[in-house]
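# Show me the folded form of this:
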Amino acid sequence: MGESLQSIVNLVDPYTLQILVNIGIAIVLALGLNVITGITGQLSLGHAAFMSIGAFTSAVITLRTGLPFSANLLLSGLITAFVGAAIGYPILRLTGDYLAICTLGFAEIVKVVFLNLDITNKALGLSVPPARSPIPMPIIVWVVAILSIIFVCFMKESRFGRALKAIRDDEIAAEAMGINIARYKVQSFAVGSFLAGVGGCLYAHFLSYINPSDFGFLKSVDILSMVVLGGLGSIAGTVFGASILAAAPEFLRFMSQYRMLVYGGLLVFLMVFRPNGLLGGINFTDLVLRAIGRKPATAEVNERHRK
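Okay, the predicted model is just below:
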């Protein structure tokens, strides 16, 4: 089975394959931030820190143990989720700019810690051995990306997701309705951190080398740009935004020094002409239902109200 899957992967040009894998990893990372920022409304500028925790955890587990990659992937996500919940409990009492500054400070602390730890090889970084799995890494990345999309879709439409959206819209009203705001915020942070840790694990094993400097402030800005470009809270928008901005460095290679300037100009353009993002307000579940010829739940509810 592994050989047949590898033969399928070999049919794709290596350059195109790398872009596709980068898009898959970006989707997982952006979905994690979308849970925190888009669905729950908590602005985080430290998503790269959780990505680095997942990446280095996965690398150390691979180097020190003989766990299969599936267990490694799950363990990296769970450890990152635990760290996210532990950090989220005290800092999620803050809101707005204060929360953003706190998460930014946490990201810089994590980066400095990894730059000074012997287990992470300090500033030299770590060479990560190939994943212990019969399935090729590109296929693993896209399977995880698709599962992440399905998971976030179901989570958003669940009772838990509706509570998160209520907190985003009005915390006071949500608390008056009996929603435990602190608990839901921490759980949201843990879910987003879990996906960031999974994305970091995939990133480490695909590139085969990681360095703490790879997970700085600009990496967090990249991920946040993907979410904002597609539309805060929109799963379809997050997938679309991640796909565009993950492939953009290849198309903008001739002006790589001005890449962030292009991103900034694009976001300003969006704020003026499309404040909700490119696909803001579009429900991914509704798109799937329309594609298979069924009416979305929102359309059925509207019809019942009209009758």
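
# make it CA atoms for all contacts and neighbour counts henceforth
Will do.

# List the buried residues for the one helix or strand residue 9 maps to?
Residue 9 belongs to helix 2-10 when assigned by DSSP states H and E. By 16 or more other CA atoms under 10 Å, the buried positions in helix 2-10 come out as 6, 9.

# any idea how far that helix is from the chain center?
Remark: helix 2-10 is offset 27 Å from the chain centroid, using CA atoms, centre = their mean, to the nearest Å.

# Before we compare anything, build this one as well:
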Amino acid sequence: MKDKKIVVFLLAALGLLILPFIAQQFGNAWVRIIDIALLYVLLALGLNIVVGYAGLLDLGYVAFYAVGAYMFGLLASSHLWDQFPAIAAMFPDGLHTPLWIVIPAAALLAGLAGVLLGAPTLRLRGDYLAIVTLGFGEIIRVFLNNLDHPVNITNGPKGIGPIDSMHIFGFEMGKRHEVFGYEIPPVINYYFLFLTLVVVSVVICYRLERSRIGRAWMAIREDEIAAKAMGINTRNMKLLAFGMGATFGGVAGVMFAGYQSFITPEAFSLQESIMIVAMVVLGGIGHIPGVIVGALLLAALPEVLRYVAGPLQAMTDGRLDASILRQLLIAVAMIVIMLLRPRGLWPSPEHGKAAPTPVTK
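Below you'll find the predicted structure:
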């Protein structure tokens, strides 16, 4: 059995290594779709800690995504250098903060924001918690949209850009590189960076799920009163879930800002939060492989359906808007999947459904 697992892992690793080169044969656009899908996988894994493990419905998760993106945008662009003479005097060559500083800082700041969100919501459950977290996400977006006056910090709806491309040990991700005579474009560079982060995140989530903390989260999810009666500090465990999940969002935000080299508040709307929640629910709440499948499917589906919406729009002589038709097709696809697989595409295995049969002598 172990040999079979090793073979499966090796085949999967080989497939992931050659995937971008195969996709590039059809154009860089397909590699870009895979890159964005990997970013959503990272976000879905982080939200799965909050929703899947601890059972806390968070509809404002995109706020942590925005925190990480704007931190990198401010520390790796000329915006603060242009707006504040004191910063320009301190850094005459401009702010070009290294990635190895920004990622821990973004994770720390996003984690702190997660704890600040969790602190006033400790007594809330279900729909009430969802409404409060939804409001938190919208507050962050509105702040980013209006924090350009009287002091221009976020540049308001105009956004921040251009943002420096990411450098790792002197290797610039945003440039083409030649390896063994083969030219590798930036989209493939980012693919391997995002894939590495996803693999690290999967390992972290896997270890958390099987740790004492993960068991405590699942006990709170199943029955908070019983968990508290068993001696679990539900307050600290909830705050830890919010903070830990938020760190994933902060790191994903840094990757998004470096990848796009431009950010605006509209990229962090409520629709993004709902989409990330849908990825977790559609794939299978609390199950890492299911969450990954759900994120990949919902991230790639809108782009794939562009090729379906176009002919359908032509059949109606342009009476239907292509973007609206695409959203309708996504909604129909999700409804069909949830009707056929109500527990998700790849739900977690259920344990303890039946008690062991007593052995009679």
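
# Provide the TM-score value for the superposition.
After superposition, the two chains reach a TM-score of 0.85 (TM-score structural alignment, normalised by the length of the first structure), with 282 aligned residues with a CA RMSD of 2.4 Å.

# which residues in the second structure does the helix or strand just after the helix holding residue 9 of the first structure align to?
Next helix or strand after helix 2-10 of the first structure toward the C-terminus (DSSP H and E): helix 14-33. Using TM-score structural alignment, the residues of the second structure aligned to helix 14-33 of the first structure are 28-47.

# mean per-residue distance, that stretch to the first structure?
Taken over the aligned residues, the distance from stretch 28-47 of the second structure to the first structure averages 0.9 Å (mean CA distance after the TM-score superposition for the first structure).

# buried ones in that stretch?
Quick answer for stretch 28-47 of the second structure (16+ other CA under 10 Å): 28, 30-47.

# The helix holding residue 9 of the first structure vs helix 14-33, what angle?
What separates the directions of helix 2-10 of the first structure and helix 14-33 is an angle of 100 degrees, with axes from the mean of the first three to the mean of the last three CA atoms, to 10 degrees.

# I'd like the distance between the closest residue to residue 25 of the first structure other than its chain neighbours and residue 243 of the first structure.
Spatial nearest neighbour of residue 25 of the first structure, excluding adjacent residues (CA to CA, 6 or more residues apart in numbering): residue 199 at 5.6 Å. Using CA to CA, to the nearest Å, residue 199 of the first structure is found at 15 Å from residue 243 of the first structure.

# can you give me the strands in the stretch 1-150 of the first structure?
126-127 (DSSP state E, counting those that start in this stretch).

# Please enumerate the helices of it.
All helices of the stretch 1-150 of the first structure, identified by DSSP state H, counting those that start in this stretch, fall at 2-10, 14-33, 47-64, 69-91, 96-116, 137-157.

# Number of residues surrounding residue 255 of the first structure?
Applying other CA atoms under 10 Å, we find 11 residues neighbouring residue 255 of the first structure.

# Compute the distance between it and residue 26 of the first structure, please.
21 Å.

# One more: residue 273 of the first structure?
From residue 273 of the first structure to residue 26 of the first structure the distance is 25 Å (CA to CA).

# same thing with residue 192 of the first structure?
Residue 192 of the first structure is 13 Å from residue 26 of the first structure, by CA to CA.

# what lines up against residue 228 of the second structure once you look at the first structure?
Checking TM-score structural alignment: residue 228 of the second structure goes with residue 175.

# Give me the neighbour count for that match.
Applying the criterion other CA under 10 Å, we find 15 residues in the vicinity of residue 175 of the first structure.

# which SS state does it fall under?
The three-state assignment at residue 175 of the first structure reads helix, by DSSP: H, G, I helix; E, B strand; the rest coil.

# continuing past the helix or strand in which residue 206 of the first structure is found, what's the next helix or strand?
Residue 206 of the first structure belongs to helix 181-207 when assigned by DSSP H and E. Sequence-wise, the next helix or strand downstream of helix 181-207 of the first structure (DSSP H and E) is strand 209-210.

# Please list the residues outside that next one that contact it.
55-56, 125-128, 204 (CA atoms under 8 Å, 6 or more residues apart in numbering).

# By how much does the helix holding residue 206 of the first structure deviate from the second structure on average?
Mean for helix 181-207 of the first structure is 0.6 Å (mean CA distance after the TM-score superposition for the first structure).

# Please spell out which residues along that helix are buried.
So helix 181-207 of the first structure, judged by 16+ other CA under 10 Å, has buried residues 181, 184-206.

# show me the contacts for the aligned partner of residue 253 of the second structure in the first structure.
Per TM-score structural alignment, the equivalent position to residue 253 of the second structure in the first structure is residue 200. For residue 200 of the first structure, the contact set (CA under 8 Å, 6+ apart) comprises 50-56.

# distance of residue 200 of the first structure from residue 239 of the first structure?
On the measure of CA to CA, residue 200 of the first structure and residue 239 of the first structure end up 17 Å apart.

# now residue 117 of the first structure
With CA to CA as the criterion, residue 117 of the first structure and residue 239 of the first structure are 35 Å apart.

# neighbour-wise, which of those two wins?
residue 239 (25 against 11).

# still on that earlier bit, wait, doesn't the residue nearest to residue 25 of the first structure sit right on residue 29?
Yes - contact criterion CA atoms under 8 Å: residue 199 of the first structure and residue 29 qualify, at 5.5 Å.

# Find residues that contact each of the two.
Common neighbours of residue 199 of the first structure and residue 29 (CA under 8 Å, 6+ apart) are residue 51.

# Name the residues of stretch 173-192 of the second structure that come out as buried.
Buried residues in stretch 173-192 of the second structure, counted by 16+ other CA under 10 Å: 173-174, 177, 185-192.

# Quick one: residues contacting residue 35 of the second structure.
187, 190-191, 194.

# what's the spacing between the closest residue to residue 63 of the second structure other than its chain neighbours and residue 18 of the second structure?
Spatially, and ignoring its direct neighbours in sequence, residue 63 of the second structure is nearest to residue 137 (4.9 Å; CA to CA, 6+ apart). Relative to residue 18 of the second structure, residue 137 of the second structure is positioned 38 Å away (CA to CA).

# Have a look at those two and say which one is more surrounded.
Set residue 137 of the second structure next to residue 18 and count neighbours by other CA under 10 Å: residue 137 wins out with 24 against 10.

# Which position in the first structure pairs with the more buried one?
Aligned partner of residue 137 of the second structure by TM-score structural alignment: residue 107.

# That match contacts residue 216, doesn't it?
Yes - contact criterion CA under 8 Å: residue 107 of the first structure and residue 216 qualify, at 7.4 Å.
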